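1. Model the structure of this input:
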Amino acid sequence: MSETPTALVVGASRGIGKALLSQLTQSGYDTYGTIRTSPSSQSNLFQADLTNASSLSDAAEQFKKTRGGEEGSLDLLIVSGATAGDEPYLTLSPDRLMEYYDINVAGPLRAIHAFLPALRKSKGKTIVLISSLASNAGIRAKNALTMPKEDRLPISTGPYGSSKAALNCLAIGLYTELEDEGFKIIVVHPGLVNTDMAQNMIKRLEEKFGEGGGPLKVLEVEESVSGIVDVVKKEAGKKDGKAVLSPLNFLLLSSSSPARFSLHQRAMSQPKALVIGASRGIGQSLVKKLLNEGYDTFSTLRSEPTNDHTFLVDLDDPDGASVHQAASDFTKEEGALDLLILNAAICGVAPYTELSQDVHRAFFQTNVIGPLSAVQAFLPALRKGKEKVIVFITSLLGSTSVCLDVARQPAEKRFPISKGPYPSTKAALNQLGIGLWTELGDEGFSVLIIHPGLVKTDMGAPFIKALESFPDSGIEAITVEESVDAVVGTIRSHIAAGVPDVRILNYDGSDLPL
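-> Down below sits the predicted model:
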């Protein structure tokens, strides 16, 4: 077989993907691509859809036959296809949000699953995922917090950025699974490119800054792709496997039994709080703590409610029927809600290289789409409240910088991070929270995104046990009570300050690395 390196671009029908095929060919690659429509007579193009695992598997089979059957190898896989938009979270349907994650997160994973056998046979073993500046929580939070509304950059605050943040974490997780095989994972932001997908953002930039886009330079497709190819050639040529995040302008970074609670006498002056996911652990303790802090406290359980302060809610429900029924019942009886805490989540080890579509969707349904459905459902009550605070319980594992730093450590010195989609969903949740605040901040809302620490719960037990092998990690497990006392203290301090804000915080109130 030829020693010419092979490259395949998923999503090559137009724009960046099409230009990548052309420039990679000019750079000496034997190039192939997938397009959503039936290909012409070109033997190097295969039909495939990111939402359809079977079509991607068929494309991989066609590639293998074209490359000589079982011996066919693939040095470089680039996943370029995506969906974009700027829909407001407040009116976004669960189905549309799942569509973003299905195309922009699960789609690339389907493509990787399909072409992984061919990649494993190659010398190059390089996977490139096209991300976005909109995935960077630090940039988006700074843009939202430090600039007057009229001066903010019109960076997408909707589900596109959230899905790309999840993609970044997926890439890091994949690297930790594939590094021992010599794989390189590269995540690259292509810049603000003059494509059909970017026209709405370019228009908003030019309305604000004039032609050219101001601080965000508008790149032509060829200019962007030239930079991407330079990055890929540089990194793919290195001998050591590596996870690389490339930001704007391609500057590489170094790189149980239901809870039962006694009813408190209600008073109209009491602020009202609701905890979503209070069956056990942190959620159960949050309810107790908030009661002691003087809140008229309500909660949701997945089992049948035990009193008139509990509601049946299942965030796994795709149409959100149970949460909307709970919100309707609450609003009818109580009217206003001051504090909403979204605590429910699922965790678990589910390696990306073995992850099924159903399990992947379940993680996003419970950890991202479910919380958004709850906010949408209870928003009328929150708008009537005085405090107007929404709290998302996140995780340190949702921090791209933390996961990347961990992934770059030698395997024997690397303290464990969750394998699979849990970190990716928390990164998406962080971005969702920032986006929600940009929609609600003018109404006096605050959105707090809080990491509760490494807590001694059933969910935290596997990480705590694994950390026993890393006594110098600097990470200490804390009790549920220690975590909840600090989390509620952080929330109360923010409310006392009286300034609507969006913050991503540790349980103790310090800033969480982004």
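2. When you work out contacts or count neighbours from here on, use the C-alpha atoms and nothing else.
-> Noted.
3. Show the subsequent helix or strand relative to the helix or strand hosting residue 288.
-> Residue 288 belongs to helix 281-292 when elements are defined using DSSP states H and E. Using DSSP H and E, the helix or strand that directly follows helix 281-292 along the chain is strand 296-301.
4. helices or strands next to that following strand in the packing?
-> strand 272-276, helix 281-292, strand 310-312 (3 or more C-alpha pairs under 8 Å, 6 or more residues apart in numbering; DSSP states H and E).
5. Assign the residue lying closest to residue 374 once chain neighbours are set aside to helix, strand or coil.
-> Closest residue in space to residue 374, ignoring its immediate chain neighbours: residue 323 at 6.0 Å, by C-alpha to C-alpha, 6 or more residues apart in numbering. Secondary structure, DSSP: H, G, I helix; E, B strand; the rest coil: residue 323 is helix.
6. Now the second one, please; I'll put the structures next to each other:
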Amino acid sequence: MRNMVNDVVAVIGGSSGIGKESAKLFADQGAQVVLIARGTDRLRETAAEIQNQGRRADVMKADVASLDEMRTAAERIKATYGKLDVLIYSAAGFYLSPVETMDLTVAKQLMEINYWGALHTTQAFLPVIRKGERKSMVYISSLSAQCTPPFFTAYAATKHALRGFLLSLRQELRPEGIHVGMVSPGPVQTPLIEKDLHQDMYRLPFGIPVLKPESAAKAVLRSVKTRKGDLVVPARIAAAARLAAAFPSLVETYYRLSIPGWRKHIESLVGRRPI
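-> Predicted coordinates for the structure are as follows:
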């Protein structure tokens, strides 16, 4: 596989977590990295880290909820670099709640970022991706799109929507030689989930590790370089993820057996026993 010295890589949501670590990895490969998010303070910090290592990074402000802003960002990349080789979609929101008390405003915001944001980004950037040489688009999904635990109703719905979108998009763009990759990590220690992880609605069963964002970022780079369609992180649970997607009831059984008192714990959180 050729090096990435001549590649232009846009990272949507590159200010922290998986997006930030992905940007640093691609920059280390020699790529010109463009960091995009709705706020620029943390983006500039990430860009400064990259530039201090002698690598190339630029910053652009755009909100994935706005198709117009994403199109403007894509046009700026086209005007500045003439092409885009790799697009990484790492923007995300996270929210856990019993469905009966769910804040619907927050749930809708999650869909706006995790699904509609990916759609806006895809529409906006496809024309400039077509001008690139590598022609790779990789999106951060989630293990919860295959192994869905309780209280993930708002979040998992967005990732199921994203997964369906990408499975169809992959077939649509394959004849053009455009790679559509999907990286599905388990829980990752990032600011996005740190307040929920290991708390009442986010208890991890035996065998599910908490990942560092660098591990997921390495999978993103691997997806681009090998043009893999689907990567689960860590790889050792990929077979279990496929099995859980085919037989969803196995997830419920696994949680019940792996976490002592799990069913009573759920009942206590929703405030009533199931009928």
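7. care to give me the TM-score?
-> After superposition, the two chains reach a TM-score of 0.74 (TM-score structural alignment, normalised by the length of the second structure), with 235 aligned residues with a C-alpha RMSD of 3.2 Å.
8. returning to that earlier point: output the helices and strands packed on strand 296-301 of the first structure in TSV; the columns should cover mean neighbour count and distance to residue 451 of the first structure.
-> What follows is those, written out as TSV (neighbours: other C-alpha atoms under 10 Å; distance: least, C-alpha to C-alpha, whole Å):
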stretch	mean neighbour count	distance to residue 451 of the first structure
strand 272-276	27	16
helix 281-292	21	12
strand 310-312	22	25
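9. Of these, which is nearest residue 166 of the first structure?
-> Residue 166 of the first structure sits nearest to strand 272-276 of all these, at 22.5 Å, using C-alpha to C-alpha.
10. The second structure: matching residues for the closest one?
-> Using TM-score structural alignment, strand 272-276 of the first structure lines up with nothing in the second structure.
11. quick one on the thing from earlier: give me the number of residues near the residue nearest to residue 374 of the first structure?
-> For residue 323 of the first structure, the neighbour count with other C-alpha atoms under 10 Å is 26.
12. Counterpart of it over in the second structure?
-> Counting by TM-score structural alignment, residue 323 of the first structure has no partner.
13. thought residue 323 of the first structure was touching residue 375?
-> No: Residue 323 of the first structure is beyond contact range of residue 375, at 9.4 Å (criterion: C-alpha atoms under 8 Å).
14. Quick one: the helices in the stretch 1-150 of the second structure, in order.
-> Using DSSP state H, counting those that start in this stretch, the helices found in the stretch 1-150 of the second structure span residues 17-28, 41-52, 67-81, 104-111, 117-129.
15. show me the contacts for the closest residue to residue 74 of the first structure other than its chain neighbours.
-> Residue nearest to residue 74 of the first structure in three dimensions, not counting chain neighbours: residue 119, with 4.7 Å by C-alpha to C-alpha, 6+ apart. With contacts defined as C-alpha atoms under 8 Å, 6 or more residues apart in numbering, residue 119 of the first structure is in contact with 73, 74, 75, 76, 77, 125, 126.
16. how near is the aligned residue in the second structure for residue 119 of the first structure to residue 167 of the second structure?
-> Counting by TM-score structural alignment, residue 119 of the first structure lines up with residue 129 in the second structure. Residue 129 of the second structure is 19 Å from residue 167 of the second structure, where distance means C-alpha to C-alpha, to the nearest Å.
17. what about the aligned partner of residue 88 of the second structure in the first structure, how many residues close to it?
-> In the first structure, the residue matched to residue 88 of the second structure (TM-score structural alignment) is residue 78. Neighbour count of residue 78 of the first structure, defined by other C-alpha under 10 Å: 26.
18. pretty sure residue 78 of the first structure is touching residue 125, no?
-> No: at 11.3 Å, residue 78 of the first structure does not count as touching residue 125 under the criterion of C-alpha under 8 Å.
19. which neighbours do the two share?
-> Residues within reach of residue 78 of the first structure and of residue 125 at once, by C-alpha under 8 Å, 6+ apart: there are none.
20. Just give me the match in the first structure for residue 8 of the second structure.
-> In the first structure, residue 8 of the second structure lands on residue 6 (TM-score structural alignment).
21. Look up how far residue 120 of the first structure lies from that match.
-> Taken as C-alpha to C-alpha, the span from residue 6 of the first structure to residue 120 of the first structure is 13 Å.
22. Then residue 24 of the first structure?
-> Distance from residue 24 of the first structure to residue 120 of the first structure, counting by C-alpha to C-alpha: 20 Å.
23. Looking at those two, which has the bigger crowd around it?
-> Set residue 24 of the first structure next to residue 120 and count neighbours by other C-alpha under 10 Å: residue 24 wins out with 23 against 18.
24. burial count for the closest residue to residue 13 of the second structure other than its chain neighbours?
-> Closest residue to residue 13 of the second structure apart from its sequence neighbours, by C-alpha to C-alpha, 6+ apart: residue 91 at 4.3 Å. If you count neighbours by other C-alpha under 10 Å, residue 91 of the second structure ends up with 26.
25. Thank you, goodbye.
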